[in-house]
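S.K.: based on what follows, work out the 3D shape:
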Amino acid sequence: MFKLFASPYLPEPADPHAFSTEPPPRDPGPAGVLLVNLGTPDEPTAGSIRRYLAEFLSDPRVIEIPQWLWQVILRAFILTRRPQALAPRYREIWLEQGSPLLVWSQAQAQGVQQHLAAQGRDVRVELGMRYGNPSIASAIDRLRAAGCQRILVAPMYPQYAASTTATAVDRVASHAAALRDQPEFRFIKRYHDDPAYIGALAGQVRNYWAQHGKPQRLLLSFHGLPRRTVEQGDPYYRDCMETAALLRQALGADGGLVHVAFQSRFGAEKWLEPYTEPTLRQWARDGIGQVDVMCPGFLADCLETMEEIQMQCRDAFLAEGGRQFRYLPCLNDDADWTAGFAALIGKHLAGWV
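M.R.: Sure thing, here's the model as predicted:
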């Protein structure tokens, strides 16, 4: 009688141990590491850029105005014009292997995997992009398919901001919400002051200056945010300034050359100041002839570093009378950084591997 009652709701399991009173021990499998970066178009074409921008600029953490109003502006004005304007800029920086952001992010993921494996850690590393491909959802699915019951999420943003780190966490959570057997998650919030990160930046600067000589000033150009977001409690500005202070300290006597500015303004409202391009223009007018620029908030070179800084800001500085503009690349596949990133991730994996 019980079997007749139960069978419509609880069919006989294919696995005879599935409902056993003494199930076999569960293998937690390898630990998973999900590296998350912002994202990139798949191709340097207007159509691909339009798809990417539609997803990116529809995120309410990125554009914090009422969506009913913003979607009208986005679809009627921005997506009809901006992709065509951006396509030539993307083509200028595109690498033979693909988008620079994707190429360098993958290199870091591979480097972290190799360092962790060399330490004897049973870990699987996957890269996911918050917008575009490979998606966060697909990366989580690949880790689950590899048997990962525990996943550490490591955003590739050293400084925390709601529009970068928090939205990556949101996307992980939204994908997990659709899963019946959810993995256990941990999240790295920030590492703007991590000794390995600061050391890699300082090493990059010292090595470059040893080969090419020192400039009159070194400008750290961080990505900007609307000023109101910081006034509302976003810690991003403080994180950036702490990174700059620690880099000055690491450079010792040369730390006095370091200055800070913010790039990539969008829209008419006030953003974090000083702004990068106007700062460089004013320096040139004031007689500063030699500057180096680096973007420590970006772990991988992308449109904002290679085109906006290396091309647009260089041209602006030279047009105002500057004599020498040099761009120091992002950490990209820097060996010291991939080792340091793996060490940082290893600390957060404590108890799992």
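
S.K.: make it CA atoms for all contacts and neighbour counts henceforth
M.R.: OK.

S.K.: so for stretch 282-297, first residue to last residue, what's the gap.
M.R.: Start-to-end span of stretch 282-297 (C-alpha to C-alpha, to the nearest Å) is 23 Å.

S.K.: over to stretch 94-104?
M.R.: Terminal residues of stretch 94-104 lie 12 Å apart, using C-alpha to C-alpha.

S.K.: in that stretch, what's buried?
M.R.: By 16 or more other C-alpha atoms under 10 Å, the buried positions in stretch 94-104 come out as Trp94, Ser99, Pro100, Leu101, Leu102, Val103, Trp104.

S.K.: try stretch 226-243
M.R.: Neighbour-count burial for stretch 226-243 flags Pro226, Thr229, Val230, Asp234, Tyr236, Tyr237, Asp239, Cys240, Met241, Thr243 (criterion: 16+ other C-alpha under 10 Å).

S.K.: repeat that for stretch 73-89.
M.R.: Leu74, Ile78, Leu79, Pro83, Leu86, Ala87.

S.K.: what's that stretch in contact with?
M.R.: If you take C-alpha atoms under 8 Å, 6 or more residues apart in numbering as the criterion, stretch 73-89 is touched by Pro44, Thr45, Ala46, Gly47, Ile49, Arg50, Leu53, Ala54, Leu57, Leu303, Glu307.

S.K.: please give the structure of this sequence too, so both can be compared:
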Amino acid sequence: MTQARQSAATAVVVVNLGTPEAPTAPAVRRYLAEFLSDRRVVSLPPLLWQPLLRGVILPLRAPKVAPKYASVWLDGGSPLAVYTRQLAAAMQQELPDLQVLDAMRYGEPSLARLLQRLRDEGLQRVLVLPLYPQYSTTTTASVGDVVARADGLALRMVDEYHLDDGWVAAVAQSVRDHRAANGAGEHLLFSFHGLPQRVADAGDPYPRQCEASARAIAAALGLPDDAWTLAYQSRFGRERWLEPATDTTLEALAARGIRTVDVIAPGFAADCLETLEEVSIMLAEQFAERGGTLRYIPCLNDSPAHARALAAVARRALDQWA
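M.R.: Next up, the predicted model:
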């Protein structure tokens, strides 16, 4: 840690969703227990939900999910943890007069405990930057709950950056770079994490912001409307989720005779189980069974362009605060 960072009175905390500490059933169970106990994620009354969660869902789901994590695990931990940590370090280089730290909403490093530590260290200002480009009550607002409970700190939070010029340009350039190296696919699919339809019906702006992000990135790439599609992945449970679904969209593209699809997931700041296992492995295998090739374009992760874009977002928020 540099002297400048040690003495900085202002911190920027980049926050991601969270991850198990190991690709094992017990670790996955601990992580899912915390994640699925958040009322922002599952709104059922705890008296009804907790017995079902702990007695049925966790014992069944954790052993099934652990091998999926193992299939994408890195030497330094889960991809989400590794890339989030490295992104914070890259942003530190862009913001040498500040402390830049990483945290997780669920699991470790805990956002709540980090904010307590920064309070005890006497920090004057802390800007919390959730790594969710698009705002949702199920993700961003949950980070806001932790921020609201933190006492003794001057805190502000960035709610979203779904149309930030630097971020849009970085995502678009990642597509250009991928296509320059591999050739352009016949179609570009934007795959965002799904959301129950009832949450959107209640006024959550997430789907509108996903659509706006996709259109902005497509416009930056100069793509006509028929060259790209937006879809939603990672459905869970039996209720209706946002549509169209990524898997059925890929089926429809295959039925149209499209054989090479480039897929990008701009709702994720860092690669994780949902991008690396669900998209680049599972959905790629399903698309191959229909005679096609699915080419996954990685998240921005800790790329210099990503670090610069988010550092600029943080700097503007701090300037407005001042």
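
S.K.: TM between them?
M.R.: Taking TM-score structural alignment, normalised by the length of the second structure as the basis, the two superposed chains have a TM-score of 0.95; 316 aligned residues with a C-alpha RMSD of 1.5 Å.

S.K.: which of the buried residues of stretch 226-243 of the first structure sits closest to Phe5 of the first structure?
M.R.: Asp234 (56.6 Å; C-alpha to C-alpha).

S.K.: from Arg40 of the second structure, how far off is the corresponding residue of the second structure for that closest one?
M.R.: In the second structure, the residue paired with Asp234 of the first structure according to TM-score structural alignment is Asp204. In this view, Asp204 of the second structure and Arg40 of the second structure are 12 Å apart by C-alpha to C-alpha.

S.K.: next one: Ala245 of the second structure
M.R.: Where Arg40 of the second structure is concerned, Ala245 of the second structure sits at a distance of 22 Å (C-alpha to C-alpha).

S.K.: could you do Leu98 of the second structure as well?
M.R.: Distance from Leu98 of the second structure to Arg40 of the second structure, by C-alpha to C-alpha: 31 Å.

S.K.: for the equivalent of Ala252 of the second structure over in the first structure, which non-adjacent residue is closest in space?
M.R.: Correspondence of Ala252 of the second structure to the first structure, assessed by TM-score structural alignment: Gln282. Leaving out its chain neighbours, the residue that sits closest to Gln282 of the first structure by C-alpha to C-alpha, 6 or more residues apart in numbering is Glu320, at 8.0 Å.

S.K.: same check, this time on Phe190 of the second structure
M.R.: Leu230 (4.7 Å).

S.K.: now Ile198 of the first structure
M.R.: The spatially closest residue to Ile198 of the first structure, leaving aside those adjacent along the chain, is Leu247, at 6.1 Å (C-alpha to C-alpha, 6+ apart).

S.K.: hmm, back to that, need the contact list for the match of Asp234 of the first structure.
M.R.: Residues near Asp204 of the second structure by C-alpha under 8 Å, 6+ apart: Ser136, Thr137.

S.K.: am I right that it sits in a helix?
M.R.: No - the assignment for Asp204 of the second structure (DSSP: H, G, I helix; E, B strand; the rest coil) gives coil, which keeps it out of a helix.

S.K.: how close does it sit to Ala245 of the second structure?
M.R.: 18 Å.

S.K.: equivalent analysis for Leu163 of the second structure, please.
M.R.: Relative to Ala245 of the second structure, Leu163 of the second structure is positioned 23 Å away (criterion: C-alpha to C-alpha).

S.K.: can you check Gln99 of the second structure too?
M.R.: From Gln99 of the second structure to Ala245 of the second structure the distance is 40 Å (C-alpha to C-alpha).

S.K.: how about Gln3 of the second structure?
M.R.: According to C-alpha to C-alpha, Gln3 of the second structure stands 49 Å off from Ala245 of the second structure.

S.K.: comparing the two, which residue is more hemmed in?
M.R.: Neighbours per residue (other C-alpha atoms under 10 Å) separate Gln3 of the second structure from Ala245, with Ala245 holding more: 19 against 9.

S.K.: what sits against the more buried one?
M.R.: Ala245 of the second structure makes contacts with Ala231, Tyr232, Gln233, as judged by C-alpha under 8 Å, 6+ apart.

S.K.: ok, Ala317 of the second structure next?
M.R.: Taking C-alpha under 8 Å, 6+ apart, we find Ala317 of the second structure in contact with Val158.

S.K.: so how many other residues sit close to the residue nearest to Gln282 of the first structure?
M.R.: Glu320 of the first structure has 17 neighbours, counted by other C-alpha under 10 Å.

S.K.: that one corresponds to which position in the second structure?
M.R.: Under the alignment (TM-score structural alignment), Glu320 of the first structure maps onto Arg290.

S.K.: its match touches Arg256, doesn't it?
M.R.: No - under the criterion of C-alpha atoms under 8 Å, Arg290 of the second structure makes no contact with Arg256, lying 11.2 Å away.

S.K.: tell me where the second structure has strands.
M.R.: Remark: strands assigned in the second structure by DSSP state E are 10-18, 99-106, 125-130, 155-157, 187-193, 228-233, 260-264, 293-297.

S.K.: nearest to Thr139 of the second structure, out of those strands?
M.R.: Of all the strands of the second structure, strand 10-18 sits nearest to Thr139 of the second structure, with 7.6 Å by C-alpha to C-alpha.

S.K.: how big's the offset between that closest one and the first structure?
M.R.: Here the mean offset of strand 10-18 of the second structure against the first structure after fitting is 0.8 Å, by mean C-alpha distance after the TM-score superposition for the first structure.

S.K.: packing partners for that strand?
M.R.: Strand 10-18 of the second structure makes packing contacts with helix 79-94, strand 99-106, strand 125-130 when contacts are defined by 3 or more C-alpha pairs under 8 Å, 6 or more residues apart in numbering; DSSP states H and E.

S.K.: which other residues reach stretch 297-311 of the second structure?
M.R.: 83-84, 86-88, 90-91, 94-95, 166-167, 170-171, 174-175, 178, 262-266, 268-271.

S.K.: ignore what I typed, I meant stretch 310-321 of the first structure.
M.R.: Residues from elsewhere that reach stretch 310-321 of the first structure, judged by C-alpha under 8 Å, 6+ apart: 276-277, 280-282, 284-285, 287, 289, 324-327.

S.K.: Ala118 of the first structure: which of those residues is nearest?
M.R.: Tyr327 (33.2 Å).

S.K.: you'd agree that closest one is up against Asp292?
M.R.: Yes - shown here, Tyr327 of the first structure and Asp292 form a contact pair, counting by C-alpha under 8 Å, at 5.7 Å.

S.K.: neighbours of the residue nearest to Phe190 of the second structure, how many?
M.R.: Neighbours of Leu230 of the second structure using other C-alpha under 10 Å come to 21.

S.K.: Arg113 of the second structure now?
M.R.: With other C-alpha under 10 Å as criterion, Arg113 of the second structure counts 14.
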